[in-house]
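Colleague: build me a structure from this.
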Amino acid sequence: MTLGPGGREPDAVTALAADAYVYGSPLVRTLHFVQSCLQEGYGTTAPAPFNAFAHADGPATPGTPVPYAPADLVDALAQLDLSGGPVRLHVPDTGGAYYVLRFTDAWSNSFAYLGSRATGTGKGDWLIVPPGWSGTVPDELSGVIDAPTSVVSVVGHLACDGPGDMPRVRALQQEFTLTHLGDRAHRTGLPAPESGVPRELRFFEELRVWMADFPASAADRAHQDRFQPLGLLEEGVSPYVSAGPGLVRALGRGLALGRLRVEEAARRVVSMPAGPYGSWRTIGHLRDHNVDHLGVGTLAAPEWKIADREASYLVRAVAARRGHRLPHGYEAVYATTARDSGGRPLSGAHAYVLRLAPPPPVRAFWSLTVYDRPGGRLVPDTAGRFAVGSRTPGLAYGADGSLTLHLSVSPPGDPRAAANWLPVPPGAFRAVMRLHVPAQPVLDGSYVLPAFGRA
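Modeller: You can find the predicted model right below:
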């Protein structure tokens, strides 16, 4: 029985389909994210067309539908289509306040950064150009960002110190602008897969269509040639419209196997605890899969690139699965824990202290936020304190520069402890420490976050 263009047996097709899922799921996930941003909006942002910013109304609140959303950053999203030519981006002077714009191609590679760490906080104009573009660059521009694919996602965050800071943030939001400079109209949507494809093969049809429209790097294309027997490289009429039951079953099993492989890797990918039982887990190297397109604001040192290209495909799939918020570790490191120093689950039934001696070394800011489990929502608090960190006014530091944070359902009676208080839910919770522009001791592991102790 012929199962595909290569006439392979079911087990061979299944194994190849699993590899194709690991390789191609970042493209499919990223473009689903783009579609969501265009049509329904994402998280705290409303829908917006190509080449326009969508800004959140404020930082996350307990009602925000996105799990583990930050409480001290305001999201800014833009989906760029460069098929009609370059787009000009204007960024305002933020007056020293932290912000970042991260540029991600259709394959989920973060290939450029603008903002506090990468380019400073002054105003500027940047030209974002499609692959192979060779036009003239105006002299007054701050620089050029070469996009690896004609569709690009811009994921941005602006620091916000609470509701009272939103007038400043809203004024900045109005100054982030995108102008299409191409001599042809840009697309209004993504290339559509054929409608007659069975639901079970939808992933492979999307991968087939989008691989053709958004070519990978030359080295990756050499790798994806091995998927020819699956029909993924065929042009024109979809080979999946008339797929036989044997091919449908083999591809379905491969899809399930590939998903399982990515899910298992996602559980392993966070770094193991560096200290005793109950220490924090950090995610700092999920974006190191990009080795081909390292532009403005990226670091090309070996420690930020995965040497084994085939191994990088699995990491890329995990990064795409875990979401679009995670940047390279040199932009931000996120640490999470759900246990105390004794290995017991964190719960609002107890009060906790976290002694930071010294506080985390960062070049921008750090903040600690707690979320309920398993929902990942912020804790409702009448005082409106959803995070505490280096930008929090009125914290009480020790004479040696240390900082002791207090976490409990109700505020402590001692005024100094109350100044350093972060409310927690009555039940189980998870703590997330965000270290923006971490200093070298964080990156090399010589600075270790202490565990929570029961008060």
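
Colleague: going forward, measure contacts between C-alpha atoms and count neighbours the same way
Modeller: Will do.

Colleague: and the helices in the stretch 151-300 of the chain?
Modeller: 166-175, 202-213, 218-224, 245-268 (DSSP state H, counting those that start in this stretch).

Colleague: can you put the ones you listed in CSV and add distance to R373 and mean neighbour count?
Modeller: Formatted as CSV, the helices of the stretch 151-300 of the chain follow (distance: least, Cα to Cα, whole Å; neighbours: other Cα atoms under 10 Å):
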stretch, distance to R373, mean neighbour count
helix 166-175, 29, 15
helix 202-213, 31, 20
helix 218-224, 39, 13
helix 245-268, 17, 18
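
Colleague: ok, which of these comes nearest G453?
Modeller: Nearest to G453, of all those, is helix 245-268, at 25.7 Å by Cα to Cα.

Colleague: quick one: list the elements packing against that closest one.
Modeller: Using 3 or more Cα pairs under 8 Å, 6 or more residues apart in numbering; DSSP states H and E, the elements in contact with helix 245-268 are helix 10-39, helix 309-322.

Colleague: at 10 Å what do you get?
Modeller: helix 10-39, helix 202-213, helix 309-322 (3 or more Cα pairs under 10 Å, 6 or more residues apart in numbering; DSSP states H and E).

Colleague: quick one: work out the angle between the last one and helix 245-268.
Modeller: Okay, so that is helix 309-322. Counting by axes from the mean of the first three to the mean of the last three Cα atoms, to 10 degrees, helix 309-322 points 80 degrees away from the direction of helix 245-268.

Colleague: before we move on, what about the first one?
Modeller: Interaxial angle, helix 10-39 versus helix 245-268 (the same axes, to 10 degrees): 70 degrees.

Colleague: that older thread, tabulate the helices of the stretch 151-300 of the chain (JSON lines), appending distance to R316.
Modeller: JSON lines is the format used below for these (distance: least, Cα to Cα, whole Å):
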{"stretch": "helix 166-175", "distance to R316": "31"}
{"stretch": "helix 202-213", "distance to R316": "15"}
{"stretch": "helix 218-224", "distance to R316": "13"}
{"stretch": "helix 245-268", "distance to R316": "10"}
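
Colleague: of the ones you listed, which is nearest T404?
Modeller: helix 166-175 (28.6 Å).

Colleague: one step back: dump the helices and strands packed on helix 245-268 into a markdown table; add distance to L114 as well.
Modeller: A markdown table is the format used below for the helices and strands packed on helix 245-268 (distance: least, Cα to Cα, whole Å):
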| stretch | distance to L114 |
| --- | --- |
| helix 10-39 | 20 |
| helix 202-213 | 27 |
| helix 309-322 | 21 |
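
Colleague: to compare with the earlier structure, here is another sequence to fold:
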Amino acid sequence: MTVWQTALEDVGVLGVDKGAGGKFVFVPPGYTGEIPTGYSILKSDTVTGYALLRSNMKSHSEKDVAAAILYGKRLKVYPLSEAKKPPQTVFTDAKDVVYDSTIRYDATLFYNLSRVIEREPWLERDRAMIDPLRTIGIERGKPFKPDDATRKALDGAAKEAGELLAARYDQGFPPFYPGSRWTYPTLQEAIEGQGSGYADREKYAVDARALLYSYGYIAIKRPGTAQFYMISIRDKDGNAFQGGTSYRLNVPAGAPVKQYWSVTAYDRQSHALIKNMERASVASNSAQVKRNEDGPDAGKGGKHLLLPPGYSDKVPDGYFVGRATSFDVIAGMRAIPDKGDVAGAIDRLKTIKVYPLDQRPDWQPPTWMDQTPIAQNQTPTAFEQTLRYWEALDEVIQKEPPLPGFGSEYGNLAALGIVKGKPFKPNERMAGILEKAAVMGSAQFRVESLADNRPDRVVWPDRQWQWASLRFENDAFETNGYRDNGAADKWFYQAIATSPAMFRRDPAAGSLYWLGLRDKDGEYLDGGRSYRLRVPLPVPGRLFWSVTVYDAETRSQIATDQNKAALRSLFELADVRGEIAELYFGPEVPKEKGAPWIKTIPGKGWFVYFRIYGPEPSAFDGSWKPADFEEAE
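Modeller: Coordinates of the predicted model:
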């Protein structure tokens, strides 16, 4: 780096040496001496310079920190004149040394400027400043001794400059993606200028450079290669960060980095690290970072151990451990077909291995069964309004341990004759009562699920779309002081299974679900009518999106002779182009030739789930939203 904070070169894996290391010689302005062979020459346009080198750690453990320090001490710095017999490089540990390099917006700024100008040659691009600086007493070869009046004026000028830069900083920078509070680290003209050393003689981004150096102190030769920076100065609502307020930042699993990512907090006024804090940053290679709830393996895979209720034996090392509250469990895995490659997705699923922790000698690995062509009915529709519902419930009660916190519910079941360890044999009168209760209970669930009038169901005030789940805090529908039974009823009448990250409403979520069951006029979707749904493109999803049609009675995917229930961006919609995707639903083929279409059944209601996998910010902040269903001719 030169004294004017311009990078001469980058080194490292993505630097000029491609990670192989090397010998570099820094030569000052006007140097004409001989350069020994074997050195890479870096020509500086200033006499003073410095170098910053980072030794990346595998983790923050004492062992890895020590290894990083040891690697750093392999560096050698010496004068070229002593290259034949380099002296030993002296290393000083400045870890606990307070070093204040912040800008002081007062007259001392000009004293420091005078010191640099006295020592350094003028750069050709900066010669226009020679005379203006002379008017305030800064001139090479002469001492800088401003009188009281001049010093006072310089104090005011520096303060005003600081205020102007602060005001411009508060305006923010270009967003990293639409609707985000994360921005690029500086203005584009500064990025271009620093990367080229301001080589373009038709441009000189003075203001952008000043703004950059008001909060930063280095330039990068190749920004966005070996490292990438983003800045955030406001929360999701656009309010400036406050030191007295607590904040949470969710970082999605599988960040696109090869080494690590980190988040560092700076003092807003000084732009320096916050003083007197235990630490100023957190990094992905630190054990103190709490993993996202969308997977303890952070998307990298691993060995997961599922333990049954009451397990008290030693848990072996090397596993991500989950403790079940029931003996029967199911596991749902989804492999996303990259660019529609279904065979590849199936092959990825088959890399999963399932086996007992303690394998018996006669144990055989499970076999993979392709159920794609097999009709499946995973709903209780056939028996949910009969006595069989209660018999199925009794079978679960007999087999599984009681769930903690549900004692009252078990007491209610005991009054009906469902008690663990006792046979369920209702007499004719009780059987009749239970059958009527099953019918009424199913109807109540149907109303809760499909005729809900809770205000928090609404996604956007000007749309009919609803949140598929009314609770987003966790997968257990737990909220402040109680379990939201209404939200649980709505979800489980429509769907099966939950996960910790399934309902989150932020870009860290792995998926997003919206429920559509009414047209733009608020009428239920009717299988005997034709509808059109307009979806703005592109849909804000990193992976894919889909619209799936469900039978309102069975809550299963609609079953027709078309043998299709979904329109998916990786398949049926892969070739859709333009600003709007027009999707059609109804009993008859739409007039628009080749239009994406799902067949519905006259006399039956239906609803859809609009899914986005890898949702982006605009899916949550209202800047993007699909239209409502409208009747089509």
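
Colleague: TM-score for this pair?
Modeller: Comparison of the two superposed chains (TM-score structural alignment, normalised by the length of the first structure) gives a TM-score of 0.51, and 303 aligned residues with a Cα RMSD of 5.0 Å.

Colleague: can you tell which of the helices of the stretch 151-300 of the first structure is closest to K305 of the first structure?
Modeller: Using Cα to Cα, the nearest of the helices of the stretch 151-300 of the first structure to K305 of the first structure is helix 218-224, at 15.0 Å.

Colleague: tell me what that closest one is packed against?
Modeller: Counting by 3+ Cα pairs under 10 Å, 6+ apart, helix 218-224 of the first structure packs on helix 10-39, helix 309-322.

Colleague: quick one: stretch 257-265 of the first structure to the second structure mean distance?
Modeller: Stretch 257-265 of the first structure, aligned to the second structure and superposed, deviates on average by 2.5 Å (mean Cα distance after the TM-score superposition for the first structure).

Colleague: pull the residues that contact that stretch.
Modeller: With contact meaning Cα atoms under 10 Å, 6 or more residues apart in numbering, stretch 257-265 of the first structure is reached by 14-23, 25, 251-255, 266, 268-269, 314-319, 321-322.

Colleague: what does that stretch correspond to over in the second structure?
Modeller: Aligned using TM-score structural alignment, stretch 257-265 of the first structure spans residues 440-448 in the second structure.

Colleague: same deal with stretch 126-140 of the first structure?
Modeller: By TM-score structural alignment, stretch 126-140 of the first structure lines up with residues 304-318 in the second structure.

Colleague: and if you look at stretch 39-46 of the first structure?
Modeller: The aligned range for stretch 39-46 of the first structure is empty, by TM-score structural alignment.

Colleague: V329 of the second structure pairs with which position in the first structure?
Modeller: Using TM-score structural alignment, the equivalent of V329 of the second structure in the first structure is V152.

Colleague: tally up the residues packed near that match, please.
Modeller: 29 (other Cα atoms under 10 Å).

Colleague: repeat for the one 4 residues further on
Modeller: Around G156 of the first structure there are 23 other residues, counting by other Cα under 10 Å.

Colleague: please report how far it lies from A171 of the first structure.
Modeller: Computed as Cα to Cα, to the nearest Å, the G156 of the first structure to A171 of the first structure distance reads 16 Å.

Colleague: same question for D75 of the first structure.
Modeller: According to Cα to Cα, D75 of the first structure stands 14 Å off from A171 of the first structure.

Colleague: same thing with Y371 of the first structure?
Modeller: In terms of Cα to Cα, Y371 of the first structure sits 30 Å off from A171 of the first structure.

Colleague: then P138 of the first structure?
Modeller: 27 Å.

Colleague: equivalent analysis for R88 of the first structure, please.
Modeller: R88 of the first structure is 20 Å from A171 of the first structure, by Cα to Cα.

Colleague: could you grab the helix/strand/coil label for T104 of the first structure?
Modeller: strand (DSSP: H, G, I helix; E, B strand; the rest coil).

Colleague: settle this for me: it is touching S110, isn't it.
Modeller: Yes: assessed by Cα atoms under 10 Å, T104 of the first structure is found in contact with S110 at 4.2 Å.

Colleague: joint contacts of the two?
Modeller: 152-155, 324, 327.

Colleague: most neighbours among those residues, which one is it?
Modeller: V152 (29 neighbours).

Colleague: I'd say it and L80 touch.
Modeller: Yes: when contacts are counted by Cα under 10 Å, V152 of the first structure is listed as touching L80 (5.0 Å).

Colleague: coming back round to it: nearest to P441 of the first structure, of the helices of the stretch 151-300 of the first structure?
Modeller: Taking Cα to Cα, helix 245-268 is the member of the helices of the stretch 151-300 of the first structure nearest to P441 of the first structure, at 23.5 Å.

Colleague: angle of that closest one against helix 202-213?
Modeller: Using the same axes, to 10 degrees: helix 245-268 of the first structure against helix 202-213 is 80 degrees.

Colleague: I'd like the distance between A118 of the first structure and L405 of the first structure.
Modeller: 31 Å.

Colleague: these two: who's more crowded?
Modeller: Set A118 of the first structure next to L405 and count neighbours by other Cα under 10 Å: L405 wins out with 24 against 17.
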